[in-house]
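Undergrad: Okay, structure incoming, though there's no sequence with it:
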């Protein structure tokens, strides 16, 4: 039946109640309707409307004067009251897969313009405004203000996702590129190239987080070009590490390994232990995605060895400060999880999650779903579903297709347990927490 926006769903406590489960199993709709009225506040007239029955017919069922045996009627009751199909001996209903999970990888209808620095940027009106702004004379304080805004963008990206930030980030990138058209004193010129490279990387990251991989790669490539202009090899390593991570999400582990190897080549001279530790962990991800246990463990050991060499006062670039001890630990757990070593992964991820910054909504959602996956792999179904339910709070707070992807993976892993009360509870909370995705038409996708 068509989904009604006024449909009132049954509470999880009722769907997992033993009396309700038994009444549905034997299709005792008199008991079902009485429980729905008493426990969900859905009265006979509402039951009739939601299930496309007449009020008199519902009343007769409740009074024990009529039985409901026809399959189409039973299906209408399942759909109208949102009773999972398996509870009534039906096949899985179409609405049981939350619309929020029916999202495929979003790519542009047409590939973005070539990787030149002016690709995929705002139109003529913005061009003219920024052309006037480009006549200003940037100073060291201008560079500091731009760097501060980038730090703020990254913070808000962690808290809310990057899609809504993208227009501002791209506009600022265009502004800085306008400043680069004129020759400046070397320190200012180098600073502007560095800012532009970081803005391009951040733009690529927002597209990567939205699973729009072609655009992400175009902006990552632009970031590499800008960093190459000033021979900033550590930053080039950082961008290549981002591209390596994207390749793991695209299930291209060989590409991921090649990219992180190139990143390590760029970082061999003049970088810090924290940067080397981050790169070693990205290497571990690539090996784990390939299923190479020995090399994964070797890369993990290297990451921890480098991290132990970190000293206060190290000249770490700002872009790597996020790689702290909880991040090292959770990434170690995820690498083990990718290998299927759930017994090693679970306590590591749980420990890091307990210490993670509450403001990092996306990170908390990612890591909680990884924890739920490892718990499920260890046969801890109730605990896994409880962890996943808790993860829905940060997942709903951030706009991130990658978060949705992790959620989808866990949801699919629950397939053999659809009838278990813990899984029923998770699915009901999922539908209540995550709204359907916004449908986009090709003309609404900014390229």
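TA: The structure has been received and is ready for your questions. Keep in mind that this is a model prediction, so the values were computed, not measured. Residues are numbered from 1 along each chain as shown.
Undergrad: C-alpha only now, for contacts and for neighbours.
TA: OK.
Undergrad: so residue 211, which of the three states?
TA: Three-state assignment for residue 211 (DSSP: H, G, I helix; E, B strand; the rest coil): coil.
Undergrad: Below is an additional structure, to be compared with the one above:
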């Protein structure tokens, strides 16, 4: 059952009178609130006892339940009902701007990040809000102007030591592995938000030297980026956006310019996949230019890769090819000096570049190039990068459909479903939807109808 805010207060007689006037039983009212909550993407299990507690004991449920309760009563009365009428006028939605701030002062940055982490609850947080590319404007501008704070020491509670940092790094490593294998919806990958709230927050409020502080800010920035990535992967884009903003601010507090570059590149990737291709190009290019004297080649190569993908989504083959070639050149340089890259970029190698290149040329509707790059991407091990392999199969299958090869396309589409059925990732399912869209010319074919039915049955992908 959803948590309830307990307050010492008299019975809510306003609510009790309105429920009586509506003619609704406590049981039917609880059922209707649960239905409205579920329609809003919130799972609740309120009962007649819950409604009795609200009316007789003056308890107030967490937002947005007061709003839904007023709606349920309004349906019975046949007129609008204000929160004040049910005695819950003081109930407020979470601050719509929580997590969007990018404070100039490091102490304010700690306060902003920890406040956001304490507010995140994926069942009811920011109900009804959505991703807005414009929310990245101030954070990106401030990071580009100054990607590193001058100092990182802090005087607070308990003394933070290296052992504390090792624990956070281990949590980040664990989350990365589980996310790659099983997707952001997996319970272990999603637990990184709990880690930020319960383990990182007390450390950020503690006492630490400049050296320890730099490392603490960097590892919490990576954890926040991972929390954003897992939220992004399961389609919670507004939560992901806020995690990314806080990750960028913490990377600046840690003077970790190359991590800031990586976070900004991830923000560009979210933007391009939400349809903001021009903004994504600007962010990827900005990340590269600001970090090109501070970051190792592999980090810069990833920025160029995402730039290429954004150009492809925008229908610019020349710019996409140029950026992709730049990424490949930087990867070659990285291989010559391997060993000095941060652990969070170790996934990016030539096989991964090739896999993303298949998507670049699928978007450019060049199936011949897709198939050529796919031969180089085949080295990606499915046991380690389960989601990526499943998505690539859908991409290559789409390329075969673009080349009018239905049989080969369906073969790869079915293999993609075999893999992605084991992964909890809304983002991965988008690739299956795009594959299904490419099947439009063959909609009446029995094999196509069976495949579409399979994706609906096993993955929940609408036709």
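TA: Ah, there it is. A quick note: this is a predicted structure, and the numbers were derived from the prediction, not measured.
Undergrad: List the residues that contact the counterpart of residue 378 of structure 1 in structure 2.
TA: In structure 2, the residue equivalent to residue 378 of structure 1 is residue 403, according to TM-score structural alignment. Counting by C-alpha atoms under 8 Å, 6 or more residues apart in numbering, residue 403 of structure 2 touches residue 367.
Undergrad: State the distance from residue 403 of structure 2 to residue 341 of structure 2.
TA: Using C-alpha to C-alpha, to the nearest Å, residue 403 of structure 2 is found at 39 Å from residue 341 of structure 2.
Undergrad: Pull the number of nearby residues for the alignment partner in structure 2 of residue 294 of structure 1.
TA: Counting by TM-score structural alignment, residue 294 of structure 1 lines up with residue 318 in structure 2. The tally of other residues near residue 318 of structure 2 (other C-alpha atoms under 10 Å) stands at 12.
Undergrad: Residue 310 of structure 2 too?
TA: Neighbour tally, residue 310 of structure 2, other C-alpha under 10 Å: 31.
Undergrad: Skipping adjacent residues, who's closest to it in space?
TA: residue 277 (5.3 Å; C-alpha to C-alpha, 6 or more residues apart in numbering).
Undergrad: quick one: that neighbour and residue 315 touch, right?
TA: No: using C-alpha atoms under 8 Å as the test, residue 277 of structure 2 is too far from residue 315 to be in contact (9.6 Å).
Undergrad: more neighbours, these two?
TA: residue 277 (23 against 16).
Undergrad: which ones are touching residue 192 of structure 1?
TA: 143, 176, 179-180.
Undergrad: Same check on residue 165 of structure 1?
TA: Applying C-alpha under 8 Å, 6+ apart to residue 165 of structure 1 gives the contacts 153, 157.
Undergrad: which residue in structure 2 lines up with it?
TA: In structure 2, residue 165 of structure 1 lands on residue 188 (TM-score structural alignment).
Undergrad: what's the spacing between that match and residue 74 of structure 2?
TA: Counting by C-alpha to C-alpha - residue 188 of structure 2 and residue 74 of structure 2 are separated by 41 Å.
Undergrad: which SS state does the residue nearest the centre of structure 1 fall under?
TA: The geometric centre of structure 1, computed from its C-alpha atoms, lies nearest to residue 403 (C-alpha atoms, centre = their mean), at 1.7 Å. Under the three-state scheme (three-state DSSP), residue 403 of structure 1 adopts helix.
Undergrad: go on, residue 305 of structure 1?
TA: Assignment for residue 305 of structure 1 (three-state DSSP): helix.
Undergrad: That one corresponds to which position in structure 2?
TA: When structure 2 is aligned by TM-score structural alignment, the residue opposite residue 305 of structure 1 is residue 329.
Undergrad: In three-state terms, label residue 98 of structure 2 for me.
TA: Classification of residue 98 of structure 2 using three-state DSSP returns coil.
Undergrad: separation between it and residue 111 of structure 2?
TA: In terms of C-alpha to C-alpha, residue 98 of structure 2 sits 11 Å off from residue 111 of structure 2.
Undergrad: same thing with residue 77 of structure 2?
TA: Per C-alpha to C-alpha, residue 77 of structure 2 is found 44 Å from residue 111 of structure 2.
Undergrad: Check residue 172 of structure 2 too.
TA: From residue 172 of structure 2 to residue 111 of structure 2 the distance is 22 Å (C-alpha to C-alpha).
Undergrad: What of residue 407 of structure 2?
TA: Distance of residue 407 of structure 2 to residue 111 of structure 2, given as C-alpha to C-alpha: 56 Å.
Undergrad: got it, and residue 314 of structure 2?
TA: Counting by C-alpha to C-alpha, the gap from residue 314 of structure 2 to residue 111 of structure 2 is 38 Å.
Undergrad: Tell me which of these two has more neighbours.
TA: Neighbour totals were compared for residue 314 of structure 2 and residue 111, and residue 314 leads with 20 against 14 (other C-alpha under 10 Å).
Undergrad: What sits closest to that one if chain neighbours are left out?
TA: What sits nearest to residue 314 of structure 2 in space, not counting adjacent residues and going by C-alpha to C-alpha, 6+ apart, is residue 277, at 5.8 Å.
Undergrad: For residue 357 of structure 1, give me its contacts.
TA: Applying C-alpha under 8 Å, 6+ apart, no residues qualify as near residue 357 of structure 1.
Undergrad: How about residue 341 of structure 2?
TA: With C-alpha under 8 Å, 6+ apart, residue 341 of structure 2 has these contacts: 296, 298.
Undergrad: so whatever residue of structure 1 lines up with it is in which element?
TA: Residue 341 of structure 2 maps onto residue 316 in structure 1, with residues paired by TM-score structural alignment. Following DSSP states H and E, there is no helix or strand that holds residue 316 of structure 1.
Undergrad: For structure 2, which segments are assigned as strands?
TA: Secondary structure of structure 2 by DSSP state E: the strands cover 4-5, 60-61.
Undergrad: Could you name the helices and strands sitting against the first one?
TA: For strand 4-5 of structure 2, the contact count by 3 or more C-alpha pairs under 8 Å, 6 or more residues apart in numbering; DSSP states H and E identifies strand 60-61 as packing neighbours.
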